[in-house]
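Engineer: structure for the following, please:
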Amino acid sequence: MSLVDAAIEAQGGLERWREIERIEVEFRTGGIALPLKSQPDLLRRVTAVAETGHPRVEFRGIGTFDSSDRRPAGMARRFRWTPQDVVHFAGYALWGYLAVPFVFADDDVDVVELSGRRLRVDFPPRIPAHCRTQVFHFDEDAVLTRLDYTAEVMLGPFARAHHRLYDHEWLDGLLVSRRRRVTPLSLPRPILVSLDIDGFRAY
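Structural biologist: Below is the predicted model:
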C-alpha cells in the first residue's frame, strides 16, 4: 500500500469521509500570530462548521469563509487585520486541516512520495491553502504528525513554519488531532498558532 493510501486509511478512510457533509468543531486558539495582526481575541474560543464537499467554513457569530470569495488584498503587508481577514485565514486553514489527507485522492492534487515517510503535495488553485506546495510527515502507522509550509498571508515568503499534531483521538469515525502547534521552521519557539479542539461532530 502506498503512503498516500495508508494515510487516508489511518485517518478513517475515503468511504467514511464521503459519508460526511459537515464537521462542527469547537476550538480554542492562541499563539503570537493573530496578536501580531492586532486580532488577539477574535478566535480565542470558537464554534465552526465546515462543509466537506466545498471549502466553506462558518464561524458562528463571526463570519463565513468561502473559497469563491476573493482573498482580502494586502494581508501579508498589513499589521492590522480586520475580522474579515481573520475569517479568511482561519477558514482556509481549518478546512485544509480537516480535509487532509482525504483530498490527496483527488485527481488534480499532485502527490509525490519522498524519503522518510513524507509526501510533497501540490494543491490546485481550487483548494485554498497556506501555500501551493507543502510537505507532510507521517509516523510508522501512517498518522500525520507534522506539516511544513509557508503561511503566505501572514508574512509572505518569510512565514515558513512547522505545524505539529498531537493527541490523536477517534471521533465520529475520523482520527482527529486535538492539539496542534505551529512554530517557525526548525525552531521550537515561539508558538505562532495553537489550536485545541474541545468538541468535534461529523454528520
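
Engineer: contacts and neighbour counts: CA atoms only from here.
Structural biologist: OK.

Engineer: mind checking how far the residue nearest to the spatial centre of the chain is from residue 31?
Structural biologist: In the chain, the residue lying closest to the centroid (CA atoms, centre = their mean) is residue 97, at 2.8 Å. According to CA to CA, to the nearest Å, residue 97 stands 17 Å off from residue 31.

Engineer: so which residues of this structure form strands?
Structural biologist: Using DSSP state E, the strands assigned to the chain run over residues 22-30, 45-51, 56-59, 63-66, 110-114, 118-122, 133-138, 144-150, 160-171, 174-184, 193-202.

Engineer: between those, which one is nearest to residue 2?
Structural biologist: Smallest distance to residue 2 across those (CA to CA): 8.5 Å, for strand 110-114.

Engineer: go through that closest one and flag the buried ones.
Structural biologist: Buried residues in strand 110-114, counted by 16 or more other CA atoms under 10 Å: residue 111.

Engineer: just how off-centre is that strand within its chain?
Structural biologist: 19 Å (CA atoms, centre = their mean, to the nearest Å).

Engineer: which helices and strands sit right next to it?
Structural biologist: strand 118-122 (3 or more CA pairs under 8 Å, 6 or more residues apart in numbering; DSSP states H and E).

Engineer: what does the strand it packs on rub up against?
Structural biologist: For strand 118-122, the external contacting residues (CA atoms under 8 Å, 6 or more residues apart in numbering) are 3-4, 104, 109-114, 132-138.

Engineer: one more pass at 6 Å, please.
Structural biologist: The contact list for strand 118-122, computed with CA atoms under 6 Å, 6 or more residues apart in numbering, reads 110, 111, 112, 113, 132, 133, 134, 135, 136, 137.

Engineer: Proceed likewise with the subsequent sequence, for comparison:
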Amino acid sequence: MSLLDEVISAYGGRDRWEQIDTIKFHQLIGGALWKIKGVDGILDSSTVEIWPTAQRARHRSLTGSGFRSSYSPTEVAIETDEEPPTRLESLVFPRDSFAGHTLETPWSKLQLAYFAGYAMWTYLSEPYSFTLPGVRTEELGTWREDGQTWRRLGVRYPDSVGTHSADQTVYIDSDGLIRRRDYDVDIADGSPAAHYSDNHTEFDGIVLPVKRVVYVRDEDGQPMHDMVTVTIDIDDVSLH
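Structural biologist: Below you'll find the model as predicted:
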C-alpha cells in the first residue's frame, strides 16, 4: 500500500468521501493574522460549509446575521443567506487582487472571503483532495520532531486548485494521520507556515482533526512557537 493510500484509508477511505456532498461545522478562530490584516473579529465564531468534491465553500456571519460569503477559485461573493441568494458584491479572479501584497497589507472582506474559503476547503477536504485531477503526490524522506518519526508526502496542486501554494508538504504519523502541513502563503508575500493538526475525530465514517494551530516557519523548517498566526477549533460537525 502506498503512503497516499494509507492516509486516505486512515481518514475513512475514498469511497466514503465520494458519498459526501458537504461538510458543515462551527469554528472558533484566533491568532495574530486577522489583526495584521485588519479583519480581526469578523470570523471569530462562524459556520462553515465546504464541498469536498468541488472547490466551494461558504462562511456564515461574514458581514453579520443574514449574510454569507460564497467561494470558488474564480469568484467570491457576499450574498444574502437564503435560497436563492441575492448577491451584494463579488470579485472575479480574486487571487489577482493580492498582487504586490506583503504580510502587512490589509484585506477587504472579499479578500478575506477568498482566503478563508480556500483555506478551509484545503484543510477539511484533505486527504481526499490529494486524489483530484491534476494533483500530484510524492513520498519524501522521514522527519523527526518531538521524539516522533513522521513520514512526509509532497503535494503539488495544479493552477486550477485554489490553495496557499502549489507545493506543500504533509507530515504523517504511524497511524496514517496528517499531523503537520508546510506551505508558503503566496497571497501574503510567500509567508512560510507550519500548520499542525490534532484531536482527530471520526464523524459518520470520516476522520477530521478538530484542533489546528499555525506557526511561522523558520529557515530550518522549524515552527516558531512564539509566533502563532492562526488557531482553529471546530465543533458541531455534520455531513450531508
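
Engineer: give the equivalent position in the second structure for the residue nearest to the centre of the first structure.
Structural biologist: For residue 97 of the first structure, the aligned position in the second structure is residue 123, judged by TM-score structural alignment.

Engineer: quick one: map residue 208 of the second structure onto the first structure.
Structural biologist: Per TM-score structural alignment, residue 208 of the second structure is aligned with residue 176.

Engineer: let me see the contact set for its match.
Structural biologist: 168, 169.

Engineer: ditto for residue 52 of the second structure
Structural biologist: Residue 52 of the second structure is in contact with residue 125, counting by CA under 6 Å, 6+ apart.

Engineer: the match of residue 97 of the first structure and residue 163 of the second structure, how far apart?
Structural biologist: Residue 123 of the second structure is 10 Å from residue 163 of the second structure, by CA to CA.

Engineer: and what of residue 209 of the second structure?
Structural biologist: Distance from residue 209 of the second structure to residue 163 of the second structure, by CA to CA: 19 Å.

Engineer: more neighbours, those two?
Structural biologist: Of the pair residue 209 of the second structure and residue 163, residue 163 is the one with more neighbours under other CA atoms under 10 Å, namely 26 against 20.

Engineer: just give the closest residue to that one, not the sequence neighbours.
Structural biologist: residue 118 (5.5 Å; CA to CA, 6 or more residues apart in numbering).

Engineer: name the nearest residue to residue 132 of the second structure, ignoring sequence neighbours.
Structural biologist: Nearest to residue 132 of the second structure is residue 53, by CA to CA, 6+ apart, at 8.0 Å.

Engineer: what's around the one you found, how many residues?
Structural biologist: 18.

Engineer: contact partners for the residue of the first structure positioned farthest from its centre?
Structural biologist: When distances are taken from the C-alpha mean of the first structure, residue 1 lies farthest, 25.2 Å away, according to CA atoms, centre = their mean. Residues near residue 1 of the first structure by CA under 6 Å, 6+ apart: none.

Engineer: go on, the one 5 residues further on?
Structural biologist: Neighbour list for residue 6 of the first structure: residue 142 [criterion: CA under 6 Å, 6+ apart].

Engineer: and it? What does it align with in the second structure?
Structural biologist: In the second structure, the residue equivalent to residue 6 of the first structure is residue 6, according to TM-score structural alignment.

Engineer: and that match, how far from residue 13 of the second structure?
Structural biologist: From residue 6 of the second structure over to residue 13 of the second structure the distance is 9 Å, taken as CA to CA.

Engineer: which residue is the nearest non-sequential neighbour of residue 79 of the second structure?
Structural biologist: Here the residue nearest residue 79 of the second structure, using CA to CA, 6+ apart, is residue 87, at 4.2 Å.

Engineer: quick revisit: quickly note the distance from the match of residue 208 of the second structure to residue 190 of the first structure.
Structural biologist: 24 Å.

Engineer: repeat for residue 66 of the first structure
Structural biologist: 30 Å.

Engineer: and these two? Which one has more around it.
Structural biologist: Neighbour comparison, residue 66 of the first structure and residue 190: the larger count goes to residue 66, with 19 against 13 (by other CA under 10 Å).

Engineer: now for the nearest residue to that one once chain neighbours are set aside: which residues touch it?
Structural biologist: In space, and not counting its chain neighbours, residue 66 of the first structure is closest to residue 56: 4.4 Å by CA to CA, 6+ apart. By CA under 6 Å, 6+ apart, the residues touching residue 56 of the first structure are 50, 65, 66.

Engineer: give the aligned equivalent of the first one in the second structure.
Structural biologist: Under the alignment (TM-score structural alignment), residue 50 of the first structure pairs with residue 50 in the second structure.

Engineer: what's the mean distance for the lengthiest helix in the second structure versus the first structure?
Structural biologist: The residue-count maximum for a helix in the second structure (DSSP state H) belongs to helix 109-125. For helix 109-125 of the second structure, the mean deviation from the first structure after alignment is 0.6 Å (mean CA distance after the TM-score superposition for the first structure).

Engineer: tally of neighbours for the closest residue to residue 184 of the second structure other than its chain neighbours?
Structural biologist: Nearest non-adjacent residue to residue 184 of the second structure, counting by CA to CA, 6+ apart: residue 192, 4.3 Å away. Number of residues near residue 192 of the second structure (other CA under 10 Å) recorded here: 19.

Engineer: is it true that the match of residue 50 of the first structure touches residue 57?
Structural biologist: Yes - counting by CA atoms under 6 Å, residue 50 of the second structure touches residue 57, with 4.3 Å between them.

Engineer: show me the contacts for the nearest residue to residue 33 of the second structure once chain neighbours are set aside.
Structural biologist: Nearest residue to residue 33 of the second structure, sequence neighbours excluded (CA to CA, 6+ apart): residue 229, at 4.9 Å. By CA under 6 Å, 6+ apart, the residues touching residue 229 of the second structure are 31, 32, 33, 214, 215.
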